[in-house]
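> here you go, sequence then predicted model.
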Amino acid sequence: MIRNYRREVAVAYLLILPFVLTYGILFLWPTIQMVYLSFTDAPLIGPGSWVGLENYYEMFDDRRFWTAVRNTAYFVALTVIPNTLIGLAIAMMVSRLKGWQQSLILAMFFLPYILPVSVVYRLWNWMFNIQFGILQYPISAIAGENINVFRTQWLFMPAVALVTIWWTCGFNILLFLAGLRSISPDIYEAASLDNANRWTIFRRITWPLIWPVTALVLTIQLILQLKIFDQVYLFVQGGRPDPSMVMVQYIYSLAFQKNQGGYGATVAVALFVIVIVFSVLQFQLLRARGEK
């Protein structure tokens, strides 16, 4: 028995070894290097001198850093909860369809998710074009004139948030649809026999049973939107990047445009900590609420 136990343990370690090596080489070691680099004044490529906490002191006094933090937080507020609620609402409507109708509607909502960000940028940039964009018709009807949405500061983030929700909502719909299908129809039949209306069924049955999926979607969306970069970087081309800069964009500017690898790594460490803390905290709070 001891020999069999040792053999099973050896096989188990052998099976997890590829994952451990891959995780260590592709994630753990680069993370350690990033943290070490944040304590130096190194350029993007090459060694640098040890400066201790100087980069962190500079970061907390950096106006552009706090601008990037505010813009990222604003973008998260515009996208995470609305994207989740829209995905849930559409999934509930799609779940009522059957056969090819459900497949067709689901494919239509999921199609944007498989598009690369460059295609998404081109589509929406054309639709918002101030000269011939189709969305300028409702904009001019409301505002009285055409508006260059992506060059108007107060409209930039809401417009990018709208594009992001349209682009990524399909994945949330699939997750919610899987959660809705896991609810037994017998529960809804029992509720209908008790003359429960749709709102009561949703509040008492659907919402509590689908809460674990909701917590998962909220956590995934929080992590993704805290790392927003592609859409903001593309839509800001030709405009002023500083007022609309987000954290990953600031890291890119420091490391790849200004060759400040050490300071860029410092901001990257700050973003890494923010993502870890907020995602874990949110997931634990949502899970605790679901267990009540």
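Perfect, I can see it now.
> from here on, just use CA atoms for contacts and neighbour counts.
OK.
> which helix in the chain has the most residues?
helix 63-95 (DSSP state H).
> show me what counts as buried in that helix.
64-72, 74-76, 78-80, 82-88, 90-92, 94 (16 or more other CA atoms under 10 Å).
> and stretch 282-290, by the same measure?
Applying 16+ other CA under 10 Å to stretch 282-290 flags 282-283, 286-287 as buried.
> below is structure B, check it against A:
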Amino acid sequence: MLRDRKQEYLTALILVGPFILIYGALFVWPTIQMVLLSFTKAPLIGAGDWVGWDNYVKILSQKLFHSAFWNTAWFVVLTVIPNTLISLAIALAVNRLNGWLQGFVLACFFLPYILPVSVVFLTWNWIIDVQYGLAQGVVALFNGGEPKSLTRTIPLFMPTVAFVTVWWTMGFNILLFIAGLRNISPEIYEAAQLDSAGRWRQFMRITWPLVWPVTVLVLTIQLIAQLKIFDQVYLFSIGGRQDATITLVQYIYKLAFQQNKGGEAATAAVLLFGMIIVLSVLQYQLLRARGEK
């Protein structure tokens, strides 16, 4: 038995060992180096003097960091829950279709997800352009008949980019919800219909509880992704007031690549990393606990 157990441990080590080595080399070791770098006054490339907690005190007291934090938080509010609810609603509608029509509609919603961010930016930048954008007809209805720049007006910037982000990313969420809905047995709905349960009651008593684990997954994925928002905000803010619409990842980019402050950039990255871990774990546990009640 001892020999068999040793063989099992050896086999497990051979199978898991390469993953542990790669994971440690590509994630754990760089993370440790980033944390150590955050305690130094180092440039982007090269060593620096040890300054202890000075970088953290400096970053947390900067007005630009606070602005980046609240802009990121506002973007998360505008995208995470709306994206999840819209994706679920579309998935419910698509799930009722049959045959090639279902596949065609699902492909139409999923197609934007595979587009690179540059294509998404150019497409929507053309649509909302003040001079010839197709969306300006709708904007004029709410602006006294006059066009308005949605990405040069600070209060409208984040809602506009959030709308584009939801349009761009909801295809993947729809697929997840479709997979969850297909795992629900039709016999449950047939039994509910025999008890004279309407569609809303079926949704609240059957669909929503059974699809809740997928909802928790989608919310968690969206929270992590939107906390790391950079590409579309950066592209839409080119030529405008970038500091007014800056996000946390943009703030890190500015410190590292524009101001050559590697230590301070690492400090901001550590703060964002910790924020993502805490919020993701907290949200996941709260949502899972709610689903178990």
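Sure thing, it's come through. Bear in mind that the values here come from a model prediction, so they are computed numbers and not experimental data.
> where does the TM-score land?
Once superposed, chain against chain, the TM-score is 0.99 (TM-score structural alignment, normalised by the length of structure 1); 292 aligned residues with a CA RMSD of 0.5 Å.
> about what we covered before: how far does the longest helix of structure 1 sit from its chain's centre?
In terms of CA atoms, centre = their mean, to the nearest Å, the centre of helix 63-95 of structure 1 is set 8 Å apart from its chain centre.
> and that helix, what does it pack against?
Counting by 3 or more CA pairs under 8 Å, 6 or more residues apart in numbering; DSSP states H and E, the packing neighbours recorded for helix 63-95 of structure 1 are helix 99-110, helix 153-181, helix 211-226, helix 247-252.
> thought Trp126 of structure 2 was touching Gly133?
Yes. Proximity of Trp126 of structure 2 to Gly133 meets the contact threshold set by CA atoms under 8 Å, at 5.7 Å.
> just tell me which of the helices and strands packed on helix 63-95 of structure 1 ends up closest to Ser118 of structure 1.
helix 153-181 (11.6 Å; CA to CA).
> so which bits of the helix or strand that the closest one is followed by are buried?
Going down the chain from helix 153-181 of structure 1, the next helix or strand is helix 185-193, by DSSP states H and E. Using 16+ other CA under 10 Å as the test for burial, helix 185-193 of structure 1 gives 188, 191.
> ok, and what's touching the helix or strand just after helix 185-193 of structure 1?
Where DSSP H and E defines the elements, the next helix or strand beyond helix 185-193 of structure 1 is helix 198-201. The contact list for helix 198-201 of structure 1, computed with CA atoms under 8 Å, 6 or more residues apart in numbering, reads 188, 191.
> post-alignment, helix 198-201 of structure 1 versus structure 2, mean distance?
By mean CA distance after the TM-score superposition for structure 1, the fitted helix 198-201 of structure 1 averages 0.5 Å away from its aligned residues in structure 2.
> which residues in structure 2 does that helix align to?
Matched against structure 2 by TM-score structural alignment, helix 198-201 of structure 1 falls on residues 199-202.
> tell me the centre residue of structure 1?
Most central in structure 1 under CA atoms, centre = their mean is Leu224, positioned 2.0 Å from the mean C-alpha point.
> mind listing what it touches?
Counting by CA under 8 Å, 6+ apart, Leu224 of structure 1 touches no other residue.
> confirm Pro43 of structure 1 sits in a strand?
No. The assignment for Pro43 of structure 1, made by DSSP: H, G, I helix; E, B strand; the rest coil, is coil rather than a strand.
> list the buried residues for stretch 200-213 of structure 1?
Across stretch 200-213 of structure 1, burial judged by 16+ other CA under 10 Å covers 201-202, 206, 209-213.
> got the residues you listed as a markdown table, with distance to Ala265 of structure 1 columns?
A markdown table is the format used below for those (distance: CA to CA, whole Å):
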| residue | distance to Ala265 of structure 1 |
| --- | --- |
| Ile201 | 50 |
| Phe202 | 46 |
| Thr206 | 44 |
| Leu209 | 42 |
| Ile210 | 39 |
| Trp211 | 37 |
| Pro212 | 35 |
| Val213 | 34 |
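> tell me which of these is nearest to Tyr5 of structure 1?
The shortest approach to Tyr5 of structure 1 among the buried residues of stretch 200-213 of structure 1 belongs to Pro212, at 36.4 Å (CA to CA).
> what lines up against Gln99 of structure 2 once you look at structure 1?
One thing to correct before we go on: residue 99 of structure 2 is Gly, not Gln. So, by TM-score structural alignment, Gly99 of structure 2 is matched to Gly99.
> separation between its match and Phe171 of structure 1?
20 Å (CA to CA, to the nearest Å).
> and what of Glu291 of structure 1?
To Phe171 of structure 1, Glu291 of structure 1 is 25 Å away according to CA to CA.
> of those two, who's got more company?
Phe171 (18 against 10; other CA atoms under 10 Å).
> and Leu175 of structure 1, what's its match in structure 2?
Aligned partner of Leu175 of structure 1 by TM-score structural alignment: Leu176.
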